[in-house]
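J.: what shape does this take:
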Amino acid sequence: MNKLTTLYRPFHLILASAIALGAGCSLVAPGEFYQLQAPAEASTSVHADLAVLLGPVKLADYLQREQILQRQPDGRLTASRNGRWAGNLEDEVGQLLLRQMAMRLGSSHVALYPDRVGVKAGAQIVLSISRLDSGEGEPAVLEAQWRLLDTDGEVRDSRVVTLQAAHEDQLASQVRAQSELLVQLSEQLAGAVRQLQDNSRKVAKAQPARGQENRQDSLPQERGIPMAEPLPELEVYRF
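T.: Prediction:
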């Protein structure tokens, strides 16, 4: 009998420990999940003819995590206890920029790298975000570099960007401020694409004029020979 009691005692201890752990887990506050959101705006009346490939879009390594990071006054970064991103932040950033650029360009011909099926890009944007964070008492800050490539892969524009936005310290307000910074970035990217399109149109208009000049220069030389004038009538003198 004592042997049976000794054998069953570890089982009771394990069961009690499991119940205690379960009770402890139930006391943990559920996480709060956030997504980047941009305000809905009316589409522009300007329509871009260029198909645009957005990406690669690269986020800094420190942003590749589920927890929302908080910037401290001394520059440190700490993970929020409850605040988490609802999805992959890099994908969220890419999708927000994609929607905003499509709206601002008035075109659905915008694809997110590497999904380029059926898209023959006339322009490509390569984007690297080195900072996107905020904190209580610290503004939302976006630091990024982008390059605009033409259809031949040549760099037509490049810029280093630093943007800031204020917020009301609550985590939801911080996420809205970060979203607003990405909206501002999309405005800048769309403007660069429109400028590239305008320059391409100017070049296309100038090419026919140059071609016309070349055709005129290549006309047969004989067409430029002046016509011979008739000789004046000779006078005959008789002696």
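J.: going forward, measure contacts and count neighbours with C-alpha atoms only.
T.: Will do.
J.: and residue 62, helix, strand or coil?
T.: Three-state call for residue 62 (DSSP: H, G, I helix; E, B strand; the rest coil): helix.
J.: just give the nearest non-adjacent residue to the spatially most central residue of the chain, would you?
T.: Centroid-nearest residue in the chain, with Cα atoms, centre = their mean: residue 97, separated by 4.8 Å. On the basis of Cα to Cα, 6 or more residues apart in numbering, the spatially nearest residue to residue 97 that is not a chain neighbour turns out to be residue 186, at 5.7 Å.
J.: residue contacts, that neighbour?
T.: Going by Cα atoms under 8 Å, 6 or more residues apart in numbering, residue 186 touches 97, 100-101.
J.: burial count for residue 77?
T.: 16 (other Cα atoms under 10 Å).
J.: the helix or strand residue 127 falls within packs against which elements?
T.: Using DSSP states H and E, residue 127 maps to strand 123-135. Secondary-structure packing of strand 123-135 (3 or more Cα pairs under 8 Å, 6 or more residues apart in numbering; DSSP states H and E): strand 52-59, strand 67-71, strand 138-150, helix 171-217.
J.: so how far is that strand from its chain's centroid?
T.: Centroid separation between strand 123-135 and its chain, computed with Cα atoms, centre = their mean, to the nearest Å, is 8 Å.
J.: and the contacts of that strand?
T.: Contacts of strand 123-135 (Cα under 8 Å, 6+ apart): 50-60, 63, 69-72, 140-151, 169, 174, 178, 189, 193.
J.: can you do 7 Å?
T.: Applying Cα atoms under 7 Å, 6 or more residues apart in numbering, the external contacts of strand 123-135 come out as 50-60, 69-72, 140-151, 169, 174.
J.: and what of stretch 104-111?
T.: Outside stretch 104-111, the residues touching it (Cα under 7 Å, 6+ apart) are 43-48, 51-54, 98, 102, 190.
J.: if you set the cut-off to 10 Å instead, what comes out?
T.: By Cα atoms under 10 Å, 6 or more residues apart in numbering, the surrounding residues in contact with stretch 104-111 are 41-55, 95, 98-103, 116-121, 123-124, 186-187, 189-191, 193-194.
J.: then stretch 202-212?
T.: By Cα under 10 Å, 6+ apart, stretch 202-212 touches 197-198, 214, 217-218.
J.: structure for this one too, so we can compare:
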Amino acid sequence: MRHPMILAGVLILLSGCINLGEGTRQRIRLYTLQPTVSAAEPRFGLAGQSVGVGPVYLPDYLQRTQVITLDAPNEYRLAEFAKWAEPLEENILRVTAENLFRLLESERILTFPWRSGRKPGYLIRMDIRRFEAVTGDAAHLTVQWTIEPQESEKAPRNGLFQGKSPLQGEGTEAVVAAMSRTLGDFSRRMAEELARFAEQGKAGS
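T.: Here you go, the predicted model:
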């Protein structure tokens, strides 16, 4: 996996314009989640093992191109001129894998589907229940996760992650940056769980 040269909470990849009438144009901005784990953070031992991230399952309300925010308890707002630069599912996989690459002493971090034809030593399955920002508050992420070892004699490990990151500013850039931070916190949790799982496997062998 290649290291990105620049870390950022949010990256505006490109923009276009929509004509809203005579003399008026609205710029469309495309956003992407970014890795937030620093390469200088402590690393967890997982030498000799490969890790696969995915598949990830998203609820229907997140399977759209627009960035959404929760404006009221039962009301979502779609940002008409702020869209994801790639499918959100793929963005989550890629960023989680990059975060784990910086956290784990692992040979390989792969994303689903596995192009090599071989399953990694550990799989991280993600069933995302919630992933959005509440207007004027924070970004929230709820994930039902499963770590599945390739060795059949080991039982999978399951858990629920619930995290949030306060918005630091206004607008879509602040929303996406906060979402990136929550995904970074989830990645740290997975690194800890993977390292603990691997140590338990050594103790039982």
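J.: can you give me the buried ones in the one helix or strand residue 29 of structure 2 maps to?
T.: Assigned by DSSP H and E, residue 29 of structure 2 belongs to strand 24-33. Neighbour counts over strand 24-33 of structure 2 (16 or more other Cα atoms under 10 Å) mark 28-33 as buried.
J.: measure residue 58 of structure 1 to residue 95 of structure 1 for me?
T.: Note on residue 58 of structure 1: its distance to residue 95 of structure 1, by Cα to Cα, to the nearest Å, is 13 Å.
J.: about what we covered before: export the helices and strands packed on strand 123-135 of structure 1 to JSON lines and tack on distance to residue 86 of structure 1?
T.: Formatted as JSON lines, these follow (distance: least, Cα to Cα, whole Å):
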{"stretch": "strand 52-59", "distance to residue 86 of structure 1": "17"}
{"stretch": "strand 67-71", "distance to residue 86 of structure 1": "10"}
{"stretch": "strand 138-150", "distance to residue 86 of structure 1": "19"}
{"stretch": "helix 171-217", "distance to residue 86 of structure 1": "12"}
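J.: can you say which of these is nearest to residue 21 of structure 1?
T.: Smallest distance to residue 21 of structure 1 across these (Cα to Cα): 23.7 Å, for strand 67-71.
J.: so how far does that closest one sit from its counterpart in structure 2?
T.: For strand 67-71 of structure 1, the mean deviation from structure 2 after alignment is 0.8 Å (mean Cα distance after the TM-score superposition for structure 1).
J.: chain center to the helix or strand that that strand is followed by: distance?
T.: Beyond strand 67-71 of structure 1 on the C-terminal side, the first helix or strand identified by DSSP H and E is strand 77-85. Here the centre of mass of C-alpha atoms in strand 77-85 of structure 1, compared against the chain's by Cα atoms, centre = their mean, lies 25 Å away.
J.: now stretch 96-106 of structure 1
T.: Mean-position distance between stretch 96-106 of structure 1 and its chain equals 9 Å (Cα atoms, centre = their mean).
J.: go on, stretch 110-128 of structure 1?
T.: Distance, centroid of stretch 110-128 of structure 1 to centroid of chain: 10 Å (Cα atoms, centre = their mean).
J.: list the helices and strands the strand holding residue 29 of structure 2 packs on?
T.: Counting contacts by 3 or more Cα pairs under 10 Å, 6 or more residues apart in numbering; DSSP states H and E, strand 24-33 of structure 2 is packed against strand 10-21, strand 66-72, strand 75-84, helix 88-103, helix 172-204.
J.: let me have the ones you listed in a markdown table, extended by distance to residue 133 of structure 2.
T.: A markdown table is the format used below for these (distance: least, Cα to Cα, whole Å):
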| stretch | distance to residue 133 of structure 2 |
| --- | --- |
| strand 10-21 | 14 |
| strand 66-72 | 5 |
| strand 75-84 | 10 |
| helix 88-103 | 15 |
| helix 172-204 | 6 |
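J.: compared with structure 2, how much does stretch 186-195 of structure 1 deviate?
T.: Averaged out, stretch 186-195 of structure 1 is 0.9 Å away (mean Cα distance after the TM-score superposition for structure 1).
J.: sorry, back to before: which bit of structure 1 covers the strand holding residue 29 of structure 2?
T.: Using TM-score structural alignment, strand 24-33 of structure 2 lines up with residues 27-36 of structure 1.
J.: now do the same end-to-end measure for that stretch.
T.: Note: stretch 27-36 of structure 1 ends 29 Å apart using Cα to Cα.
J.: pull out the buried positions in stretch 84-96 of structure 2.
T.: Residues of stretch 84-96 of structure 2 classed as buried: 84-85, 88-89, 91-96 (neighbour count, 16+ other Cα under 10 Å).
J.: quick one on the thing from earlier: how big's the offset between the strand holding residue 127 of structure 1 and structure 2?
T.: Looks like 1.2 Å for strand 123-135 of structure 1 (mean Cα distance after the TM-score superposition for structure 1).
J.: just the angle between that strand and helix 171-217, please?
T.: 160 degrees (axes from the mean of the first three to the mean of the last three Cα atoms, to 10 degrees).
J.: what about the residue lying closest to residue 145 of structure 1 once chain neighbours are set aside, which SS state?
T.: Closest residue to residue 145 of structure 1 apart from its sequence neighbours, by Cα to Cα, 6+ apart: residue 160 at 4.4 Å. Secondary structure for residue 160 of structure 1, judged by three-state DSSP, is strand.
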